[in-house]
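Engineer: Prediction below, plus the sequence it came from.
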Amino acid sequence: MKLATLKDDTRDGQLIVVSRDLRHAVIADAIAPTLQRVLDDWNFYAPQLEALYDSLNQGRARHAFDFDAHACMAPLPRAYHWADGSAYVNHVELVRKARGAEMPPEFWTDPLIYQGGSDDLSGPEDDIVCVSEDDGVDFEAEVAVIVTDVPMGTTPDAALRAVRLVTLVNDVSLRNRIPAELAKGFGFYQSKPSTAFSPVAVTPDELGDAWLDGRVHRPLTVHWNGKRVGQPDCGTDMVFHFGQLLAHVVRTRNVRAGTILGSGTISNTDRSKGYACIAEKRMLETLEHGEPKTAYMQFGDRVRIEMFDANGKSIFGAIEQAVVPLERTA
């Protein structure tokens, strides 16, 4: 099934069920008011939502309306936990080279994960608000999963069974702030502003054969200012699948329902697939020309991130954002 969160006058929005073709939706408040409520008791609520989803797809749902991604918040507008991995080690290697940092060999065997801000997650068409273009604004196109409870010490195979939903991510980075922050030895903070999510989150069965071995085996299409710059395959070159990433997260603590875990920027070693973040493009330019040629995003720039099924139909809807300056108040 496909779920989304509609904007209303609350912080957490209103849960809706979206049709498979993303054309129609129906409010699900008679079942549960929010997605977090569903995740807290998935076995109770999910069958009811599935029935509503079936009814919607068959054209029998009462009070259905046209689905509008612009009216959506992130599926979870604020989450108990947002963590992002770097499952595509090729991306890690390139970005570290761009910073002049060596690639530790254990990165190929032990996942790299950071914990980001989860109290203010952006909707699919919310602006990327920045203080300055000089911060090096970069998009990062990813896939993420939303899970139920995962106890400490859970194995990778068992952790995969906790995945309830899959969604898309734009993990915005301020590249020029990263080196100084990491040099302090305490991780990202100011260099990672609000993360954006696709309008729709889907259950893994909606992906069919594309959901295999804890990976999404579909290309992720990225447009920058209307030009397609990347279409890397999400299943290719993903060194750590989502079960392995989750097992790493719960090695020393529990994970609770509503946790979102990102894959890290999609990155293929096949350069013909393009790029899912500007930093990779700049690194390749540096290797070829001795310096980067491509600038980071400027005010007014737009990015669009979307995944299509084998029939060319959008699965999650699109993330489409513009970079805008912060409007300061006195």
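Structural biologist: The structure has been received and is ready for your questions. Numbering: from 1, shown residues only.

Engineer: hey, let's count contacts and neighbours off CA atoms from now on
Structural biologist: Will do.

Engineer: Are we agreed that L246 is in a strand?
Structural biologist: No - if the criterion is DSSP: H, G, I helix; E, B strand; the rest coil, then L246 is helix and not within a strand.

Engineer: Pull the contacting residues for it.
Structural biologist: P156, A159, L160, L261 (C-alpha atoms under 8 Å, 6 or more residues apart in numbering).

Engineer: Report the buried residues of stretch 86-103.
Structural biologist: Buried positions in stretch 86-103, judged by neighbour count with 16 or more other C-alpha atoms under 10 Å: 86-98.

Engineer: err, stretch 226-233, not the other one
Structural biologist: V229, G230, Q231, P232, D233.

Engineer: Out of these, which sit inside strands?
Structural biologist: V229, G230 (DSSP state E).

Engineer: Included below, for side-by-side comparison, is a second structure:
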Amino acid sequence: MKLASLNHGRDGQLIVVSRDLKMAVHAHDIAPTLQFALDNWHEVEADLQHLYRNLNDGIAQHTFPFNLALCSSPLPRAYQWADGSAYVNHVELVRKARGADMPESFWTDPLMYQGMSDGFLAPTEDIKVADEQWGIDFEGEIAIVTDDIAMGTRTEEVHGHIKLLMLVNDVSLRNLIPAELAKGFGFFQSKPSSAFSPVAVTPDELGNSWHDYKLHHRLTVHLNGELFGQPHAGTDMTFNFAELIQHVAKSRAICAGSIIGSGTVSNKDRSSGSCCLAERRMLEILEYGHAETPFMKFGDTVKIEMFDDSGHSIFGAIEQTVVRYKHHYHDEDLNHHNPHHQQ
């Protein structure tokens, strides 16, 4: 089943999308929002699946062409967004480039941070940044959406708790990261709003490409229309999604609608390219002694997509442009509202 949310209100309006991403139908009679559906999954799943089958069979009523430009994130906001770093090859490479050893524990205990979740970017929404000098980067990732999961859940108990999968652009401001990490409290300003694919997909829809709690397709990233990387998401994933869930649930319960990310998809085979600028820059530092690829500039575009074995888009594309953020209060506005301002 494929689900999306039209940009409507704070939490979107749930629609069901055809397998080929060409047609859609409103699902408001079943569930007004995706969060409502996740909160009541046992009650609504069968009806949503029935509507999905009718849509693909061409017998659903009141269908309309699917337009991803009208979509918000499948979950426009979420109760939790926890992003891991499951591809330890990526972590090792980044640390090696700056001459730092990687603790052995990184191979057995996942890295994870809790990201901004009170408002996600739409899949075609501009990435607004105030300063190019902040080191604007994209990160192509996979994410899962869960139902309610009890604290202490182990990997062998995860089956059935993963309800949906999505793609992610985890926007990172690389030049803000070192100072933040040096404080010892982790990411905050350096991790602004992320973007997710227009379509979220149930695991059964992925067939044999979803096994061992990994998604076995290439993640394709284009920068300014040029292929940047297409690493295989099922290869070199040190921690699968069951292990990431166990990590999150160690000391807390997980509520329905929580999103858990894989971290940047990365392969040891360098010929597959990268899913973020930082990784390519690190490879250049190791080879040439300096980075040659710049971070994103205003006007740059990134496109993140995944295709099935027949070449069809599975989730639709994240396609975004970096633009300069201008605060809505200008000097003249401040002067206008300042009763002590002298003309």
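Structural biologist: Yep, it's here. Since this is a predicted model, take the numbers as computed values, not measurements.

Engineer: returning to that earlier point: and the two most separated of the buried residues of stretch 86-103 of the first structure?
Structural biologist: A87 and A98 (18.3 Å; C-alpha to C-alpha).

Engineer: Sticking with the residue lying closest to R177 of the first structure once chain neighbours are set aside, tell me its helix or strand.
Structural biologist: Nearest non-adjacent residue to R177 of the first structure, counting by C-alpha to C-alpha, 6 or more residues apart in numbering: S191, 5.2 Å away. Assessed by DSSP states H and E, S191 of the first structure sits outside every helix and strand.

Engineer: tell me the contacts of S191 of the first structure?
Structural biologist: S173, L174, R175, N176, R177, I178, E181.

Engineer: Equivalent analysis for T146 of the second structure, please.
Structural biologist: H161, I162, K163, L164, I254, C255, A256, G257, S258, I259.

Engineer: any idea how far it is from F228 of the second structure?
Structural biologist: From T146 of the second structure over to F228 of the second structure the distance is 30 Å, taken as C-alpha to C-alpha, to the nearest Å.

Engineer: Narrow the contacts of S191 of the first structure to those in strands?
Structural biologist: Assigned to strands by DSSP E, the following of the contacts of S191 of the first structure qualify: S173, L174.

Engineer: Now list the buried members of the contacts of S191 of the first structure.
Structural biologist: If you count burial by 16+ other C-alpha under 10 Å, the buried members of the contacts of S191 of the first structure come out as S173, L174, R175, N176, R177, I178.

Engineer: okay if I get those as a markdown table plus distance to M152 of the first structure?
Structural biologist: Shown next, in a markdown table, are these (distance: C-alpha to C-alpha, whole Å):
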| residue | distance to M152 of the first structure |
| --- | --- |
| S173 | 30 |
| L174 | 32 |
| R175 | 33 |
| N176 | 36 |
| R177 | 33 |
| I178 | 31 |
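
Engineer: Isn't T221 of the first structure up against G230?
Structural biologist: Yes - the pair T221 of the first structure / G230 is scored as a contact, 5.9 Å apart, by C-alpha atoms under 8 Å.

Engineer: At which residues are the helices of the first structure located?
Structural biologist: Along the first structure, counting by DSSP state H, helices occupy 35-40, 42-57, 89-98, 156-160, 178-183, 242-249, 278-289.

Engineer: Contact partners for M1 of the second structure?
Structural biologist: M1 of the second structure is in contact with V16, V17, R19, Q49, Y52, V201, T202, D204, E205, counting by C-alpha under 8 Å, 6+ apart.

Engineer: Going by neighbour count, which of these are buried?
Structural biologist: By neighbour count, with 16+ other C-alpha under 10 Å, the contacts of M1 of the second structure hold V16, V17, R19, Y52, V201, T202 as buried.

Engineer: Let me have the residues you listed in JSON lines, extended by distance to A122 of the second structure.
Structural biologist: Output for these, formatted as JSON lines (distance: C-alpha to C-alpha, whole Å):
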{"residue": "V16", "distance to A122 of the second structure": "17"}
{"residue": "V17", "distance to A122 of the second structure": "17"}
{"residue": "R19", "distance to A122 of the second structure": "21"}
{"residue": "Y52", "distance to A122 of the second structure": "23"}
{"residue": "V201", "distance to A122 of the second structure": "17"}
{"residue": "T202", "distance to A122 of the second structure": "20"}
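
Engineer: Let me know the closest of those to H26 of the second structure.
Structural biologist: Closest approach to H26 of the second structure among those (C-alpha to C-alpha): V16, at 6.4 Å.

Engineer: Tell me how far the closest residue to the closest one other than its chain neighbours lies from D83 of the second structure.
Structural biologist: Spatial nearest neighbour of V16 of the second structure, excluding adjacent residues (C-alpha to C-alpha, 6+ apart): L3 at 4.7 Å. Using C-alpha to C-alpha, L3 of the second structure is found at 22 Å from D83 of the second structure.

Engineer: what does N89 of the second structure give?
Structural biologist: From N89 of the second structure across to D83 of the second structure, the span is 16 Å (C-alpha to C-alpha).

Engineer: wait, isn't G229 of the second structure in contact with C275?
Structural biologist: Yes - with contacts counted by C-alpha under 8 Å, G229 of the second structure reaches C275, the gap being 5.8 Å.

Engineer: Find residues that contact each of the two.
Structural biologist: Counting by C-alpha under 8 Å, 6+ apart, the shared contacts of G229 of the second structure and C275 are L219, T220, V221.

Engineer: Spell out which residues sit in contact with the aligned partner of I144 of the second structure in the first structure, please.
Structural biologist: Applying TM-score structural alignment, one finds that I144 of the second structure aligns to V145 in the first structure. V145 of the first structure makes contacts with V163, R164, L165, V166, T167, F242, I260, L261, G262, as judged by C-alpha under 8 Å, 6+ apart.

Engineer: Give the full set of residues in contact with the nearest residue to V145 of the first structure once chain neighbours are set aside.
Structural biologist: Spatial nearest neighbour of V145 of the first structure, excluding adjacent residues (C-alpha to C-alpha, 6+ apart): V166 at 4.4 Å. Listed by C-alpha under 8 Å, 6+ apart, the contact set of V166 of the first structure reads V143, A144, V145, I146, A201, V202, T203, P204.

Engineer: again with L283 of the second structure
Structural biologist: Neighbours of L283 of the second structure in contact, by C-alpha under 8 Å, 6+ apart: L93, A97, A291.

Engineer: Verify the contact between the last one and A278 for me.
Structural biologist: No - in terms of C-alpha under 8 Å, A291 of the second structure does not count as a neighbour of A278; the distance is 9.3 Å.

Engineer: more neighbours, these two?
Structural biologist: A278 (24 against 15; other C-alpha atoms under 10 Å).

Engineer: Nothing else from me, thank you.
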